[in-house]
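Engineer: Pasting a predicted model and its sequence here:
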Amino acid sequence: MGDTSDKVAVVTGGSRGIGRAVSLLLAERGYRVCLSYVANETAAAEVLAAIEARGGRGVAVQCDVAEEKDVVALFEAANRLGRLAALVNNAGIVDVTCRVDAMSAQRLQRMMATNVIGSLLCTREAVRRMSTRHGGRGGAIVNLSSIAAKLGGAGQYVDYAASKGAIDSFTIGLAREVADEGIRVNAVSPGVIDTEIHASGGNPDRARALAPDIPMKRAGRPEEIAAPIAWLLSEEASYMTGTIIDAAGGR
């Protein structure tokens, strides 16, 4: 996968679920990991302990990616670890099942602020550090989309699906914008993954309930999403940019 010993990876939402799996895998591959978390300091500390137990190095930063000042502080912390080479825009939220005609403006603003604006703000800071245009040495960005961007989320959370559709467009546009500046930009689009995000949307059994409707007849594991993310960040994917990889069990 190449030498990553002097490289730093920022993983947003890195304390639980897919973000946790990504943080651990990148640490195993030699990255110094700067992970963000919103509120669960205990979970973040556990990930750091696991990284250090494997001989890695990392830092956890409390950060709401929808807040510009928090994002700036996150990347300042990453600066202290070394040269930024990778960003995984993983932080995201869902909400309770709801039709569009019952959604409040507050819900919509929160959804877009976290899932879309948060990724844009983090990417802005990453490009400022990675781009050869700004004196950087290049890098790679992976955005977390969702198969919901294609399926639409009708009757459940069209707002979430729309936010991930925006991430798909952002991935393609940014990839073309910085392709000649040493930065590759790709996305992974998970299907139903067995993580705590379903409970945060009021449906902790959602992954199990949807399993029969998935061609592979099971929900995915966080590690099964971390693997393609790590691959896209690696030199093995050196000619890939603007690509969105589905990891959805056939959905």
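Structural biologist: Happy to help now that I have it. Numbering: from 1, shown residues only.

Engineer: only C-alpha atoms for contact and neighbour calcs from this point on.
Structural biologist: Noted.

Engineer: thought residue 134 was touching residue 128?
Structural biologist: Yes: using CA atoms under 8 Å, residue 134 is in contact with residue 128, at 6.1 Å.

Engineer: the strands in the stretch 151-251 of the chain, which residues?
Structural biologist: In the stretch 151-251 of the chain, strands defined by DSSP state E, counting those that start in this stretch lie at 183-190, 244-247, listed in chain order.

Engineer: In addition, the following structure is provided for comparison:
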Amino acid sequence: MTRPRTLVTGGSRGIGAATALRLAHDGHDIALSYVSDKDAAERTADAVRDAGARCVVARADTSREADVERLFDLAQAELGALTGLVNNAGVTAPLGPLADTSTDDLRRVVDVNVLGVLLCCRRAARDMGAAGEGAIVNVSSAAATLGSPGDYVHYAASKAAVDTITLGLAKELGPLGVRVNAVAPGIIDTEIHAASGDPGRAAAAAPGIPLRRPGTAEEVAAAIAWLLSPSAAYTTGTVLRVAGGR
């Protein structure tokens, strides 16, 4: 049987890296993108190849149309027509109230988390729609429904937009044979918290989570893998919450 071929944006670390590796073990060939950490991306690619999959690595800022087009072109030139897309690339910006957030940080969050998802979804819609098959999984956040006051309201708003993109595009592409879903992680123990200025945030949040612990990148990857699998063939327009009960 032909192996699935899936592009994972932001695939160098955290949820993206865990997803690339999980999908490789599930039989996918992988293309992954990164923005700045080439060494981490290559380590992930090596692990994917060790799992028996082909892997293409490319630097791409998904908020830039030219980068997105080049990324898809390269992935498909090396692997063949893509059957899956995981829109994982995202940024948070420093934690704090909206009143203290700079315009540059607001713009970057919206550019990557909303425009970047739209650009990748648009290209996937064109390619997969023409092929009559495919699956897209967008990485949203539990913040979309919690609002994240005092932390990053702007990030929460960007992820609410991802939920809406998921719902609308699922209805648009369903008749063409393309499924569109999302996962909404809660507090996950990855490097994203250090990047936003609070490396201990995941552990500190544990008492407020019904399961009393942060999640792991591998647990989110498992949900993404299911949404891309034939087992989820009748699932589209769904935001699957992976948040420990929050």
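Structural biologist: Cool, got the structure. Fair warning: this is a prediction, and the values are worked out from it, not measured in the lab.

Engineer: so what number do they get for TM-score?
Structural biologist: The TM-score (TM-score structural alignment, normalised by the length of structure 2) is 0.97; 245 aligned residues with a CA RMSD of 0.9 Å.

Engineer: re the thing from before, how about the strands of the stretch 151-251 of structure 1 in JSON lines, adding mean neighbour count?
Structural biologist: Shown next, in JSON lines, are those (neighbours: other CA atoms under 10 Å):
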{"stretch": "strand 183-190", "mean neighbour count": "26"}
{"stretch": "strand 244-247", "mean neighbour count": "19"}
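
Engineer: Kindly reformat those strands as TSV and extend each row with distance to residue 124 of structure 1.
Structural biologist: What follows is those, written out as TSV (distance: least, CA to CA, whole Å):
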stretch	distance to residue 124 of structure 1
strand 183-190	12
strand 244-247	20
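
Engineer: Out of those strands, the one nearest residue 12 of structure 1 is which?
Structural biologist: Smallest distance to residue 12 of structure 1 across those (CA to CA): 14.3 Å, for strand 183-190.

Engineer: helices or strands up against that closest one?
Structural biologist: Counting contacts by 3 or more CA pairs under 8 Å, 6 or more residues apart in numbering; DSSP states H and E, strand 183-190 of structure 1 packs against strand 139-144, helix 158-178, helix 222-233, strand 244-247.

Engineer: Run through the residues that contact the residue mapped onto residue 72 of structure 1 from structure 2.
Structural biologist: In structure 2, residue 72 of structure 1 lines up with residue 69, judged by TM-score structural alignment. Counting by CA atoms under 8 Å, 6 or more residues apart in numbering, residue 69 of structure 2 makes contact with residue 123.

Engineer: Going by secondary structure, residue 69 of structure 2 is in what exactly?
Structural biologist: For residue 69 of structure 2, the host element (DSSP states H and E) is helix 65-79.

Engineer: What count of nearby residues applies to the aligned partner of residue 96 of structure 2 in structure 1?
Structural biologist: Aligned counterpart of residue 96 of structure 2 in structure 1: residue 98 (TM-score structural alignment). Neighbour count for residue 98 of structure 1, taken as other CA atoms under 10 Å: 15.

Engineer: tell me the secondary structure for residue 98 of structure 1?
Structural biologist: coil (DSSP: H, G, I helix; E, B strand; the rest coil).
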